[in-house]
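*Asks:* Sequence and computational prediction follow.
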Amino acid sequence: MRGWWQDLTDLVLPAECGGCGTARTVLCAECRAALSGAVPRRVRPVSEPHGLPAVYAAAPYAGEVRAALLAHKERGALALAGALGAALAGAVRAGLRDGRTVRIVASWSGTAGGAGATGPVLLVPVPSAPWAVRARGHDPVRRIALAAAAELRRAGGSARVAPVLRQRRAVADQTGLNSRQRFANLAGALEVTAGGARLLAGGRVVLVDDLVTTGATLAEAARAVREAMGAEGAGEGTTAVYRRAAWEGREERQTGSREERAKWTRDAPVMAEVNGLAGPVRAAVVAAAPDSFEMNRN
């Protein structure tokens, strides 16, 4: 566990760049450009899971970006949260502007637009396992989300962090698991806290994480939010129908024909929007696997 004096020392006297190791700087100009210099883009994992919301990333997870994220998450380089939060804020803006997810004819802040375009931006961080928070001495995703919300407010938007997701059962460490194992590990693992659905009502929900690889975590987070909002808007019957369709769909995509999988994708409630949300659930991350930036896959 880090002491308060270590946090203060990191903020006042940064030892080295979190990306490349240059002395006496939190993040050098070159590494900052690698993190936030490109236009954030829509990303898709190579095997995109059903129920995954539209995901936007600021940078590929490689080189200096990977080093900075690991320094913040695993080595407690807390001073990097500001730069990482700014990159995440850029990905959030890109997702809210994209006409493929919602028509917005004014600024990203939602002062005007198509149906469902208004409402505060609610950044919902993917929760870390309690044991991981204890081991690291901080919750990296929540810290980055707070920095991103502050960045969005400085730009004139209405944004806040809504930490309404929690783990309802223990999950294994994802390191070393393949896509199928990750889906199985996370299936049904997250839930919205009591009263959390009311906090999300009327807001534009953006799930946030530091990194997306297979998309399993964000798909599970989206399932939990949609299920909670469906129950809030339509009663427990909606929850039961949703859960059955989601589980059947997971099995069908492994064994069913392409025609069957397409039918499930069109018809299942997982793909529908729920009452109480101002627009579809979206997701934003600091970084994504480099191959997920390839948008022309069939």
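*Replies:* It's in. Numbering: from 1, shown residues only.

*Asks:* contacts, neighbours, all on C-alpha from now
*Replies:* Noted.

*Asks:* all helices of the chain, in order?
*Replies:* For the chain, the helices defined by DSSP state H cover 4-12, 29-36, 63-74, 81-97, 130-136, 140-154, 179-186, 196-200, 216-234, 236-255, 258-267.

*Asks:* List the buried residues in the shortest one.
*Replies:* Taking 16 or more other Cα atoms under 10 Å as the neighbour-count basis, helix 196-200 is seen to contain the buried residues Gly196, Ala197, Leu200.

*Asks:* Same check on the first one?
*Replies:* By neighbour count, and taking 16+ other Cα under 10 Å as the criterion, the buried residues in helix 4-12 are Asp10.

*Asks:* right, and Ala57 touches Ala38 too?
*Replies:* No - look at Ala57 against Ala38 with Cα atoms under 8 Å: they stay out of range, at 10.1 Å.

*Asks:* higher neighbour count, the two?
*Replies:* Looking at Ala57 and Ala38 with other Cα atoms under 10 Å, you find the greater number of neighbours at Ala57, namely 33 against 13.

*Asks:* what sits against that one?
*Replies:* Pro40, Arg41, Arg42, Val43, Leu88, Ala91, Ala284, Val285, Val286, Ala287, Ala288 (Cα atoms under 8 Å, 6 or more residues apart in numbering).

*Asks:* Against that first model, consider the following:
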Amino acid sequence: MVGGVWGAAVDLLLGGGCAGCGVPGVTLCDGCRGLLSRMAPFRAWPDPPPHGLAPPTAAAPYGDQIRQLVIAHKENARYPLARPLGAALATAVRAALGEYRGVWLVPVPSAPATVRQRGHDPLRRISRAAARALRAHGIDARIAPALRLVRRPDDQAGLSAERRTANLAGAFGLRSRWAEPLTDQPIIVVDDVITTGSTLAEACRALESRGIPVLGCAVVAATVRRLPSGS
């Protein structure tokens, strides 16, 4: 609470505004916070789904305020947004888990150069917040930074679904020390946004190629144009 009050005070002094809608004085206004908390998780299969993608669940469509919140946290380092975005991710994880009361969250890895450029690892930050939210609901959630970048793929912007899949093939590998702890455990691969699903599918491949089945994937948001009808 103190951190939230301090963040709001700093935003007000520096002329900041809500990262979602721009209302002045707060990092996240009540309206945008409520928008995040009211979203109902849904199955977010891309169309077409890439081979090897475990069932994906999203907390919200990726558009309007949600998009602004994700970008503000990721690219503008507005750290207080990690907690509400993590809570949204936790709702998607809970829906993906079903009856399981424990889970390992495996974040999609970022390139070290990208993390240095941004000054933080946004997905790791959101994942930690999600794990705390899950534990508050009685779910034994732990973070497993089990994947690493074996090679850096080309920029994905503007690539078709097929080219994204080819671009990411073999990009991730399993850190060997995680092979035993993750064996026979409920695994959810997490990311902030799903578009074509190629990144998540590659993460699933890296785990399953080492004998670690993936229960599902969970994201904060799914790109609207990729949402299947009737899902």
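*Replies:* Happy to help now that I have it. What you are looking at is a predicted structure, and each value in this text was computed from that prediction instead of being measured.

*Asks:* Once they're superposed, tell me the TM-score.
*Replies:* Remark: TM-score between the superposed chains equals 0.90 [TM-score structural alignment, normalised by the length of the second structure]; 222 aligned residues with a Cα RMSD of 1.7 Å.

*Asks:* Give me whichever of the helices of the first structure is most buried.
*Replies:* For the helices of the first structure, the largest average neighbour count (mean count of other Cα atoms under 10 Å) is found in helix 81-97, namely a mean of 25.

*Asks:* ok, back up a step: please convert the helices of the first structure to CSV, extending it with distance to Leu165 of the first structure.
*Replies:* CSV is the format used below for those (distance: least, Cα to Cα, whole Å):
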stretch, distance to Leu165 of the first structure
helix 4-12, 26
helix 29-36, 27
helix 63-74, 19
helix 81-97, 19
helix 130-136, 13
helix 140-154, 11
helix 179-186, 13
helix 196-200, 8
helix 216-234, 8
helix 236-255, 17
helix 258-267, 25
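
*Asks:* Pick out the most distant pair among the contacts of Ala57 of the first structure.
*Replies:* Val43 and Leu88 (13.8 Å; Cα to Cα).

*Asks:* Out of the contacts of Ala57 of the first structure, flag the one nearest to Arg136 of the first structure.
*Replies:* Nearest to Arg136 of the first structure among the contacts of Ala57 of the first structure: Val286, at 19.2 Å, using Cα to Cα.

*Asks:* Give the aligned equivalent of that closest one in the second structure.
*Replies:* Matched across to the second structure, Val286 of the first structure falls on Val220, judged by TM-score structural alignment.

*Asks:* so who does that match touch?
*Replies:* Going by Cα under 8 Å, 6+ apart, Val220 of the second structure touches Ala58, Ala59, Ala60, Leu85, Gly86, Ala88, Leu89, Ala92, Asp191, Asp192, Val193.

*Asks:* Which of the buried residues of helix 196-200 of the first structure sits closest to Trp108 of the first structure?
*Replies:* Leu200 (18.4 Å).

*Asks:* Just give me the match in the second structure for that closest one.
*Replies:* In the second structure, Leu200 of the first structure lines up with Leu182, judged by TM-score structural alignment.

*Asks:* Could you point out the longest strand of the first structure?
*Replies:* strand 204-212 (DSSP state E).

*Asks:* can you give me the angle that one makes with helix 63-74?
*Replies:* 100 degrees (axes from the mean of the first three to the mean of the last three Cα atoms, to 10 degrees).

*Asks:* ok, so what distance separates the spatially most central residue of the first structure from Ala172 of the first structure?
*Replies:* Taking Cα atoms, centre = their mean, the centroid of the first structure lies closest to Val208, which sits 2.5 Å from it. For Val208 of the first structure, the distance to Ala172 of the first structure equals 21 Å [Cα to Cα, to the nearest Å].

*Asks:* who touches the aligned partner of Ala72 of the second structure in the first structure in this structure?
*Replies:* By TM-score structural alignment, Ala72 of the second structure lines up with Ala71 in the first structure. Ala71 of the first structure sits next to Gly18, Gly19, Ala77 when contact means Cα under 8 Å, 6+ apart.

*Asks:* ok, how many other residues are close to the second one?
*Replies:* Pointing back at Gly19 of the first structure there. By other Cα under 10 Å, the residues close to Gly19 of the first structure number 24.

*Asks:* how far away is it from Pro60 of the first structure?
*Replies:* Relative to Pro60 of the first structure, and taking Cα to Cα, Gly19 of the first structure is found at 13 Å.

*Asks:* got it, and Lys73 of the first structure?
*Replies:* From Lys73 of the first structure to Pro60 of the first structure the distance is 17 Å (Cα to Cα).

*Asks:* Next: Thr193 of the first structure.
*Replies:* Distance, Thr193 of the first structure to Pro60 of the first structure, using Cα to Cα: 32 Å.

*Asks:* neighbour count winner among the two?
*Replies:* Ranked by neighbour count (other Cα under 10 Å), Thr193 of the first structure and Pro60 place Pro60 first, with 25 against 16.

*Asks:* The match of Leu200 of the first structure contacts Gly211, doesn't it?
*Replies:* No - with contact defined as Cα under 8 Å, Leu182 of the second structure does not reach Gly211; the gap is 9.5 Å.

*Asks:* Just give the nearest non-adjacent residue to Pro53 of the first structure, would you?
*Replies:* For Pro53 of the first structure, ignoring the flanking residues on the chain, the nearest one in space by Cα to Cα, 6 or more residues apart in numbering is Arg282 at 5.2 Å.

*Asks:* quick one, what contacts that neighbour?
*Replies:* By Cα under 8 Å, 6+ apart, the contact list for Arg282 of the first structure reads Pro53, Ala54, Val55, Gly95, Val205, Val206, Leu207.
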